[in-house]
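**Q** Provided below for reference: sequence and predicted model.
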Amino acid sequence: MGREFREGDLVVYPSHGAGVVTGTEEKTVLGEVRKYYRVYISDAGLTLSVPADGSNLRPCADEASIEEALDMLGREVTEMPSNWSHRLKHNQEKIKSGELLEVAEVVRNLSVYSREHDLSTGERSTLMRARQILVSEIAAVRGLELPEAERLVNRALKGGGAAG
């Protein structure tokens, strides 16, 4: 059973990034009444209905975790499969986990890899999605506009550290 969220809580839905819980609602699906969270994802201008039970909705990271994720962007690349389709699946699984550090690792590894190799269309799309999720969470936690959070990510990727 997942954690309980209240209106105003900052959350991350792995496939869309950071958002805010705007309320709850009950819906009847196949004769069963279930509770859903309404989550507004501001950078997509989208409101999602996320099942309260069984979803991988999680609270936004704390400042220490954001620092750790930004720091990770400047570290050495970790081993990835050499075959592009295996690499794609490997990185998509990390994003699906919803964990901030896993997403940051994908951003770092694919960003560094792309400097020396062409990324497949799927890998480019995975990198863009991972960046969007990472940037949206940094922006939400630090109360920044998306372009500011994007600059922090770019600086960290260049080895400029996590300082904002």
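**A** Perfect, I can see it now. Since we're looking at a predicted model, the values are computed, not measured.

**Q** all contacts plus neighbour counts: C-alpha atoms, from now on.
**A** OK.

**Q** Check the chain for its longest helix and report it.
**A** Ranked by number of residues, the top helix in the chain under DSSP state H is helix 121-142.

**Q** And the contacts of that helix?
**A** Defining contact as CA atoms under 8 Å, 6 or more residues apart in numbering, one finds that helix 121-142 is touched by 10, 12, 14-19, 43, 60-63, 66, 88, 91-92, 95, 100, 103-104, 106-107, 110-111, 144-146, 148-150, 153.

**Q** Show residues contacting stretch 59-69.
**A** Residues from elsewhere that reach stretch 59-69 (CA under 8 Å, 6+ apart): 9-12, 18, 100-101, 104, 137-138, 140-142, 162.

**Q** dropping in the other structure now:
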Amino acid sequence: MATSFNVGDMAVYPAQGVAEILGIETLEISGYTNRFYVLRCLDSEKKIRVPIANVDQVGLRCLVDDGEIAEVLATLRAADVVIEEPNWNRRYRRYVEKIQTGSLVDVAQVLR
């Protein structure tokens, strides 16, 4: 099930940071009617529209809770670093995919 947000909620948009959900708009594009979340990025004041149907694919996510923060910290503190893919090109693509998920645990694994 797709993550859902309400107007006024805070969310994290990958590569942009924390954003506020300003509203929900319905737009017609190429003959198709779609509903969009309208976001305002807190750092840049940039406005972004995210199709509600694609929220999970673009990695828009809720702010993290204490449990996920603990998991991220445990990942960063882990003593052993395992390089899953010796080929740098494939490893790079896998890292980019992990970063684009928007999951802090995935990003922490890339950082390690």
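**A** Yep, it's here. Please read all numbers here as calculations on a predicted model, not as lab measurements.

**Q** Quick TM-score on the pair, please.
**A** Once superposed, chain against chain, the TM-score is 0.81 (TM-score structural alignment, normalised by the length of structure 2); 108 aligned residues with a CA RMSD of 1.8 Å.

**Q** just to revisit the earlier point, name the nearest of the contacts of stretch 59-69 of structure 1 relative to residue 71 of structure 1.
**A** Nearest to residue 71 of structure 1, judged by CA to CA, of these is residue 162 at 5.6 Å.

**Q** What's the closest one aligned with over in structure 2?
**A** In structure 2, no residue is paired with residue 162 of structure 1, using TM-score structural alignment.

**Q** check contacts around residue 34 of structure 2.
**A** 26, 27, 28, 51, 52.

**Q** Which pair of those spans the longest distance?
**A** Using CA to CA, the contacts of residue 34 of structure 2 reach their maximum pairwise distance at 28 and 52, which is 13.7 Å.

**Q** of the two, who's got more company?
**A** More crowded of residue 28 of structure 2 and residue 52, by other CA atoms under 10 Å: residue 52, with 19 against 9.

**Q** which part of structure 1 lines up with the longest strand seen in structure 2?
**A** When structure 2 is parsed with DSSP state E, its longest strand is strand 17-29. On structure 1, the counterpart of strand 17-29 of structure 2 by TM-score structural alignment is residues 17-29.

**Q** Check which residues of that stretch are buried.
**A** 17, 18, 19, 20, 21, 22, 23, 24 (16 or more other CA atoms under 10 Å).

**Q** what's the answer for stretch 116-131 of structure 1, then?
**A** 119, 123, 124, 126, 127, 129, 130, 131.

**Q** and that stretch, which stretch of structure 2?
**A** Mapping stretch 116-131 of structure 1 onto structure 2 (TM-score structural alignment) gives no aligned residues.

**Q** returning to what we had before: with structure 1 overlaid, how far apart is the longest strand of structure 2 on average?
**A** Mean deviation of strand 17-29 of structure 2 relative to structure 1 after superposition (mean CA distance after the TM-score superposition for structure 1): 1.5 Å.

**Q** Give me the residues contacting that strand.
**A** With CA under 8 Å, 6+ apart as the test, strand 17-29 of structure 2 has contacts from 5-13, 33-43.

**Q** Filter those down to the buried ones.
**A** Neighbour-count burial (16+ other CA under 10 Å) applied to the contacts of strand 17-29 of structure 2 gives 5, 10, 11, 12, 13, 36, 37, 38, 39, 40, 41.
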